[in-house]
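A.B. asks: next input, structure requested:
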Amino acid sequence: MDESAVIQVERLTRSYGGRRGYDAVRGIDFAVRRGELFALLGTNGAGKTSTLEVLEGLTQPTSGTVRVFGQDPYRDRRTVRPRVGIMLQDRGFAADLTVAETTRMWTGTLSTPRPVGEILELVELTARANVRVRQLSGGERQRLGLGLAIAGRPELLFLDEPTAGLDPENRQNAWQLISRLLESGTTVLLTTHYLAEAAELADRLAILHRGRIVALGTPAEIAGIRPARISFRLPGGAALPGLPQAVATVNESGKVAVDTEDLQSTLTLLLSWATRHELRLEELTARPASLEEAFLTIAESDQGAVA
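C.D. replies: Below is the predicted model of the structure:
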């Protein structure tokens, strides 16, 4: 076990319902390094929530070992919890309290909290300080939840769908805040359904599928499960060139899709061919493999792709 890791998980299992139940988590291993953002992604029913509950000290694993700051997050909760911030999807705010009252009540439970005004400024809720929680929009409640999660200046921050319900501008603002927290040394474990968010923010990520980790690495490494793609409309009467190590398909309207493991070389060959034959490739696009495509490939498979 790597004692220098902030989170260390070895052979973690989480089962429900006894012998006739089911295994939500089936022997997973991963570590989260100090100061990085690690994204935990999962297909529906993959075991993501069960894993989070163990890491946050809310329940014990069925088997395996979990350490947070080198300690058991469940048995040593009293020493681990003050160093951790948690943002949950279901926050259970008191509807009749104002934003400022909610924040003040929460900071009263912390040993070294940020000032209430600073918290509200960080999540851009200063102008809503005296508004009752029941009057907040869904996105504003989400921002309040993020503010409370960082109120105690946590060394480790669990963010469960932190930007769900936010508009694009507020999502970008949340990303900037998370990036500033990382720069200050905070370690972040993020769960999200926004794959662009994981690709933008994560240093490394794991994809859970049917209780197992089926992909683990940087966003670029995971995206590499899928080939890059070039697409264009084939001019009438033209025949496709030979493209080594590429797979080309043509639909009924003449639109061509070329999948390749070497985007630069294949695109160079294609453009050289078009130039030689004085052809113009309409609707030409070229893009590397994406995290979303890799995720969908895993989600649609029975076993997933091990990385």
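
A.B. asks: when you work out contacts or count neighbours from here on, use the C-alpha atoms and nothing else.
C.D. replies: OK.

A.B. asks: gap between the helix or strand harbouring Ile178 and the chain center?
C.D. replies: Assigned by DSSP states H and E, Ile178 belongs to helix 168-183. In terms of Cα atoms, centre = their mean, to the nearest Å, the centre of helix 168-183 is found 14 Å from the chain centre.

A.B. asks: tell me which helix or strand comes right after that helix.
C.D. replies: Sequence order places strand 187-191 as the next helix or strand after helix 168-183, per DSSP H and E.

A.B. asks: now do the buried residues in that following strand.
C.D. replies: Across strand 187-191, burial judged by 16 or more other Cα atoms under 10 Å covers Thr187, Val188, Leu189, Leu190, Thr191.

A.B. asks: now do stretch 73-82
C.D. replies: Pro73, Tyr74, Val80, Arg81, Pro82.

A.B. asks: to compare with the earlier structure, here is another sequence to fold:
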Amino acid sequence: MNALEITGLSKTYSNGKTALNNVNLTVPQGSFFALLGPNGAGKSTLINMLADTVRPTSGKVNLFGKNLFLDRAWCKKRIGVVPQEIAFDPFFTPREVLRFTSGLFGCKPDEAWFDELFERLELKEHCNKNTRQLSGGMRRRLLVAQALVHRPELVILDEPTAGVDVELRRRLWSFMRELNEKGITILLTTHYLDEAEELCDHVAIIDQGNLLTARPMREMMREIASSHLCLNYGRAIELTDDDLAALASFEPRATEDGVCMKLGRLEGDRSTFHVAYEAAVSRFGPPVDAGVRSEDLEDVFLRLTAKEKAS
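C.D. replies: Predicted coordinates:
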């Protein structure tokens, strides 16, 4: 069974703006799934639909086999959402926040679970303070605890580490990995693409309301990501029309200190390297040094979203 099956999901607002355009997406149960896109891509609209705070113009969402928009009470008990916005009553303590949230989900407060959440999210020393006394990073971690209070089967993390320092961010991800290893499905949006590449086993990229790709992370990096031969000449290389034509198969681009040549997919063989190297040397001479750079998730993301904007 899949955690989420999204079919033909669209949202057009009253001002005529289309935020989502016929999105079809499957999130496997037990996956750590990255939903990526630039600002304004439609990610928040999609998440707000999953949280049932925005209604779609058309389309369907199944959550663990149930219709999200028809079986609302059943579905809400199985989703925990960490929103971008931080909003708490300033006079409640974190412990009181979790008690009230438990009631909203029809759960009896589980103080032992609260204590574990406070321990793992490093809020133990602050759990009886008023929330107005907490720092921004503490409040964001409290949002995570609040989303987990009813032990949901799907956790949606919308920019959860914004404003959280590096060490705490790493410990938070360690906790999220443990939850995922126990079978909890995690859907993550983040602008830290290195985190997404390290943590997630599936990825979807959305831009201007359109789904550009959705597949297992390793498969995408194997099939879309490329490697590049970077030649350092210690100076900028100005590529002429003749250079571009002669090296067209390598899609050359000038850099601050030389030129880069596309070799192809990450598993490209050594012969491609030598052909590209000799082709560059024949036109620009021997470089000071040369090396191969493999694209990471950020490179792929920028390339795919650039194509979307150009189309």
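
A.B. asks: sorry, back to before: from the buried residues of stretch 73-82 of structure 1, pick the one nearest Gly217 of structure 1.
C.D. replies: Within those, distances to Gly217 of structure 1 taken as Cα to Cα reach their minimum at Pro73, with 24.7 Å.

A.B. asks: wait, isn't the closest one in contact with Pro61?
C.D. replies: No: distance between Pro73 of structure 1 and Pro61: 10.5 Å, which falls outside the contact criterion (Cα atoms under 8 Å).

A.B. asks: can you map out the helices along structure 1?
C.D. replies: 48-55, 77-80, 99-107, 116-122, 138-149, 168-183, 195-201, 219-223, 263-276, 291-299 (DSSP state H).

A.B. asks: residue range for the longest one in structure 2?
C.D. replies: Just to be clear, that refers to helix 168-183 of structure 1. Counting by TM-score structural alignment, helix 168-183 of structure 1 lines up with residues 166-181 of structure 2.

A.B. asks: that stretch vs structure 1 - mean distance after superposition?
C.D. replies: The superposed stretch 166-181 of structure 2 is, by mean Cα distance after the TM-score superposition for structure 1, a mean 0.9 Å from where its aligned residues fall in structure 1.

A.B. asks: and that stretch, what's buried?
C.D. replies: So stretch 166-181 of structure 2, judged by 16+ other Cα under 10 Å, has buried residues Arg169, Leu172, Met176, Arg177, Leu179, Asn180.

A.B. asks: give me the distance between the residue nearest to the second one when sequence neighbours are not counted and Val300 of structure 2.
C.D. replies: Which is Leu172 of structure 2. Once flanking residues are discounted, Leu172 of structure 2 sits nearest to Leu121: 6.7 Å by Cα to Cα, 6 or more residues apart in numbering. Distance, Leu121 of structure 2 to Val300 of structure 2, using Cα to Cα, to the nearest Å: 32 Å.

A.B. asks: quick one: which of these two has more around it?
C.D. replies: Taking neighbours as other Cα atoms under 10 Å, Leu121 of structure 2 and Val300 compare with Leu121 leading, 20 against 17.

A.B. asks: show me what that one aligns to in structure 1.
C.D. replies: Correspondence of Leu121 of structure 2 to structure 1, assessed by TM-score structural alignment: Val123.

A.B. asks: list the contacts of that match.
C.D. replies: Arg143, Leu144, Leu146, Gly147, Ala174 (Cα atoms under 8 Å, 6 or more residues apart in numbering).

A.B. asks: the same query, at a cut-off of 7 Å, please.
C.D. replies: Val123 of structure 1 is in contact with Arg143, Leu144, Gly147, counting by Cα atoms under 7 Å, 6 or more residues apart in numbering.

A.B. asks: quick check, nearest of those to Thr43 of structure 1?
C.D. replies: Arg143 (25.1 Å).

A.B. asks: what sits against that closest one?
C.D. replies: Arg143 of structure 1 neighbours (Cα under 7 Å, 6+ apart): Val123.

A.B. asks: just give the nearest non-adjacent residue to Pro288 of structure 1, would you?
C.D. replies: In space, Pro288 of structure 1 is closest to Ala228, 4.3 Å off (Cα to Cα, 6+ apart).

A.B. asks: rewinding a little: which two among the buried residues of stretch 166-181 of structure 2 are spaced furthest apart?
C.D. replies: Farthest-apart pair in those is Arg169 and Asn180; separation 16.3 Å (Cα to Cα).

A.B. asks: now do the residue lying closest to Gly185 of structure 1 once chain neighbours are set aside against Arg276 of structure 1, distance only.
C.D. replies: Distance criterion Cα to Cα, 6+ apart; nearest residue to Gly185 of structure 1, sequence neighbours excluded, is Gly35 at 5.0 Å. As defined by Cα to Cα, Gly35 of structure 1 lies at a distance of 52 Å from Arg276 of structure 1.

A.B. asks: show me which of those two is the more surrounded one.
C.D. replies: Gly35 (19 against 8).

A.B. asks: what's the more buried one aligned with over in structure 2?
C.D. replies: Matched by TM-score structural alignment, Gly35 of structure 1 corresponds to Gly30 in structure 2.
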